[in-house]
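**Student:** Next comes the sequence, and after it the predicted model I'd like to discuss.
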Amino acid sequence: MSAETAWEQCLEIIQDNISYQKYKSWFEPIQPIKLENNTLTIQVPSQFWYEWLEEHYYSMLRSTLAKVLGDEGKLEYSVVLEKSNNESDTRSVRLPQRPMPPSKEQDLDGYADYSPGKIENPFVIPGIRKTKIDSNLNNSYVFDRYIEGDCNRLARSAAMAIAENPGSNSFNPFFIYGGTGLGKTHLIQSIGNKIKQEHGNEIAVMYISSEGFTNEFVQAIRNNRASEFTMFYRQIDVLIVDDIQFFSGKEKTQEEFFHIFNALHQDGKQLILSSDRAPREISDIEERLISRFSWGLSADLQMPEYETRYAILERKASDNGIELSHDILEFIAHNFKSNVRDLEGAIIKLLAHASLQHVDELDLKMAKRVLKDMVKESNTQISIESIQNYVCDYFGIDTNKVREKTRKQEIVEARQIAMYLAKQFTDSSLKTIGLHFGGRDHSTVIHAISTVEERMQTSNKHKRIVDELHQKIEVASL
């Protein structure tokens, strides 16, 4: 391989990791000089140029060189020095084999504390040596503890197939979606744990929430480490991102994730994503990302049916060392229908009561008394989605319309009333309500609530509409 060819290959990698302007400014003027004994020599225009590259692009150059020349590849600079008589002289400065030099941002902001994946140094130079990555996985989330039913059979089967053959299947990306407490996190982490069990550290697995990813990206920008952040995530063989809907409205994060997604997908790495809604229903997400989310398999999780709820309760009771009769299990399974988390809560409350009251054996009468408040809450629970459905049915419009950006008067009115009623009937925060209406922020929700309250005071017609919807939802919750 010639020096020109080697440097061209390096530039192709570098271009993918920095902005076009930075590439034009700092890398395009560099000239390859020679390639000898696996050492590439490049010429830079000045001593300052060399120092800037060393300070800001050290790890990227090291990792890039490793990919092109192998782990033993080295870099030398031929630095042009200006003499006083305007003549030029050159000398070679060998790239020191040293740890990442600390920057001012590191000293001031405690950069060592920032570590994607909780590893000691997340930006250990990729390609030079295999980095041991803490996958952030919960070891209790495994397939053996995930109860299969009609509500999740497709998703679980696909997850098992991915765990057995990550990256080399047609389910890439694997996008799983469903409401709160239906087991999305358990299932996607089960994939990661299965892969780790089978392959150990040979396959780098990373689980992270969308919020965690965003926070790390912001921190990387603040510390001038954005390119290294990107390079770290491009090392991952199986990337699992939870609650992807929270990328909504975060343009810079979406752009960064788009490039990481592309790089991993092109390299045959496995991507696993979760959301509380289907890809096309996530608002304020770039169309190019939505399109990529749909490349592989999208599978939804439904509310568990009675048989699945009963099996989950048996497993949870066994895991917690509590014996429950068929009557008690049946009572809980019939009365807690919304999600798995409520089932777990019921078991935990019974366990706490038995422990505190020194009860050796729980009977149905006692279980009904202990869980009375929870049963009432479960039966009367109204979701934001159901409120949207009631309001949209009343106005005769498609439910999806209130999540879109349209400013049609009838849709705006329905959206504002739905937001108002969501605040009345749920404990959801303003931020959460906004997310259910197309990713709108809390200030929009506040404005909607104020608008509805004002109209109710000034318009009898408007007050009648809201009162009728309020009564309808209230009756449905009984």
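**Tutor:** Perfect, thanks for sending it.
**Student:** C-alpha only now, for contacts and for neighbours.
**Tutor:** Noted.
**Student:** And the one helix or strand Met160 maps to, what's buried?
**Tutor:** If you go by DSSP states H and E, Met160 is part of helix 153-164. Residues of helix 153-164 classed as buried: Arg153, Ala155, Arg156, Ala158, Ala159, Met160, Ile162, Ala163 (neighbour count, 16 or more other C-alpha atoms under 10 Å).
**Student:** by contact count, what packs against the strand or helix carrying Ile332?
**Tutor:** Ile332 is part of helix 326-335, with elements assigned from DSSP H and E. Here helix 326-335 touches helix 306-319, helix 340-356, helix 364-370, helix 372-379, going by 3 or more C-alpha pairs under 8 Å, 6 or more residues apart in numbering; DSSP states H and E.
**Student:** try this one next to it:
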Amino acid sequence: MSITAQSVWNNCLEFIKDNIQPQAYKTWFEPIKAVKLTDNALSIQVPSKFFYEWLEEHYVKILKVSLTKELGEKAKLVYIIKMENTYGNKQPFTEKIPSSNRGSVKAQDVDIPLNNKSPELRNPFVIPGIRNVKIESQLNPNYSFENFLEGDSNRLARSAGLAVAAKPGGTSFNPLLIFGGVGLGKTHLAHAIGVDIKDKYPEKTVLYISAEKFTQQYIDSVKKNNRNDFIHFYQIIDVLIIDDVQFLSGKSGTQDVFFHIFNHLHQNGKQVILTSDKAPVDMQDIEQRLLSRFKWGLSAELQNPDFETRVSILKNKLYRDGVEMPEDIVEYVAKNIKTNVRELEGAIISLIAQSSFNKKEITIELAKQIVEKFVKNTKREVSIDYIQKIVSDYFQMDVDTLQSKTRKRHIVQARQLAMFFAKKFTKASLASIGSQIGKRDHATVLHACKTVDNLSSTDKQFRKYVEDITKKLSV
């Protein structure tokens, strides 16, 4: 039997899979493709320079052991980094790097020079007429890494944030895009990175701004005919943090100006940090050339915190506020408020307030009353698991059948409906939805959503399915 690159890599993967955590295997090894085998050198393709650096930093030993087992002591590993080329050339940009020999990999890019005849840079944060050279960072010092507790739901994003704070502009996490649902800590983490950079590098110019405010400033600069001053102001920033970048959706003028600012900062080794409620693949009405740049660095998702992380968050909040609370009450709140950190902390604050204002002892009964009101008054976020259960029950099948590989028409339609409602009712990315509903990819989810839209408008019976399930999920 001839040895191929794929067979060697498959054997390596079997060994690696047995020796690392399942989530780590899925994140860092499933996306790799075996390309070719020449003598003792195996070439593998990885999606980005960041990916390559992460493997070399964290998994080089296990890679070496697994490859030596297959190809002997003279085994070599060559990385091929495939990057998107956005300038019309259909050939992907690739560069080969031998293992443990870090070369620099850079996508070719073009920056459009902007002539600025005015020697003075106008700071959009300063009231006209008042001279002020110093640029205030607009950061909130209360948002720090110390009170952004680590858990499985945020470990990658937090670790990347720490790496950026230690070496802004000097890692492959540029840009760093932090995405996730409401109240999961995107803004907190973005501020924490900025605050840490200001502590470590006081001479660096750090600026935090919401995409909404950025857009408003750009509109004002066009009205006042000083667009170039606006661009040049942003081009002197060392670390630019833009919150809720999805707000740029559909705003072509603002996207165009941000594209030039981004290019300039990136090419000059400056750091860009973005937050969004969606992954780049799910963003609507954002230009492709901008989306491709968002994908250059790292997109790190913040997910709903698990029970242990929720308990830690509550205990940390109580400790910072100097309040003691029985363990069973903390656990009760953590068990019943699952969707986001903001609601979690809000419930604890309400509990403390009720107790102190009404001079009531904090009991499980009081906690139940607060949590019940809190959950009722908050728009319930439906989980993907819950959607799968509702859809499965509606079609009288179990969840395993819904997730199975079968192509039976009624099961396929049920699965497509589950994907459609997961996209409609949750903030999860298409990739995350596909992974949870039968380990499908994001393209399958996109196809499912289009199919449901088409059938709803042409098939009366199918439209009834959609209406019935919508009612059940909206209760």
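**Tutor:** Noted; the coordinates are in hand. This structure is a prediction, so every number in the text was calculated from the model and none was measured.
**Student:** Reformat the helices and strands packed on helix 326-335 of the first structure as TSV; add mean neighbour count and distance to Thr458 of the first structure.
**Tutor:** What follows is those, written out as TSV (neighbours: other C-alpha atoms under 10 Å; distance: least, C-alpha to C-alpha, whole Å):
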stretch	mean neighbour count	distance to Thr458 of the first structure
helix 306-319	18	48
helix 340-356	17	41
helix 364-370	15	46
helix 372-379	15	34
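**Student:** closest to Gly178 of the first structure out of those?
**Tutor:** helix 340-356 (12.0 Å; C-alpha to C-alpha).
**Student:** I would like the residues contacting that closest one, please.
**Tutor:** Here helix 340-356 of the first structure makes contact (C-alpha atoms under 8 Å, 6 or more residues apart in numbering) with 181-183, 304, 309, 312-313, 316-317, 320, 322, 332-333, 336, 359-362, 367, 370-371, 374, 378.
**Student:** still on that earlier bit, which bit of the second structure covers the helix holding Met160 of the first structure?
**Tutor:** In the comparison with the second structure, helix 153-164 of the first structure aligns to the range 155-166 (TM-score structural alignment).
**Student:** Pull the residues that contact the matching stretch.
**Tutor:** Under C-alpha under 8 Å, 6+ apart, the answer for stretch 155-166 of the second structure is 150, 170-171, 173, 176, 178, 189-190, 193-194, 196-197, 200, 300-302.
**Student:** Could you do stretch 243-261 of the first structure as well?
**Tutor:** With contact meaning C-alpha under 8 Å, 6+ apart, stretch 243-261 of the first structure is reached by 209-211, 214, 217, 230, 233-234, 271, 273-277, 282-286, 289, 439.
**Student:** likewise stretch 319-331 of the second structure?
**Tutor:** Residues external to stretch 319-331 of the second structure that are found in contact with it (C-alpha under 8 Å, 6+ apart): Val311, Leu314, Lys315, Leu318, Ile362, Thr363, Ile364, Ala367.
**Student:** Tell me the buried residues in it?
**Tutor:** Going by neighbour count (16+ other C-alpha under 10 Å), the buried part of stretch 319-331 of the second structure is Ile329, Val330, Glu331.
**Student:** Over to stretch 445-457 of the second structure?
**Tutor:** Val445, Leu446, Ala448, Cys449, Val452, Ser456.
**Student:** ok, the last one touching Arg463?
**Tutor:** Translated: Ser456 of the second structure. Yes - using C-alpha atoms under 8 Å, Ser456 of the second structure makes contact with Arg463 at a distance of 4.5 Å.
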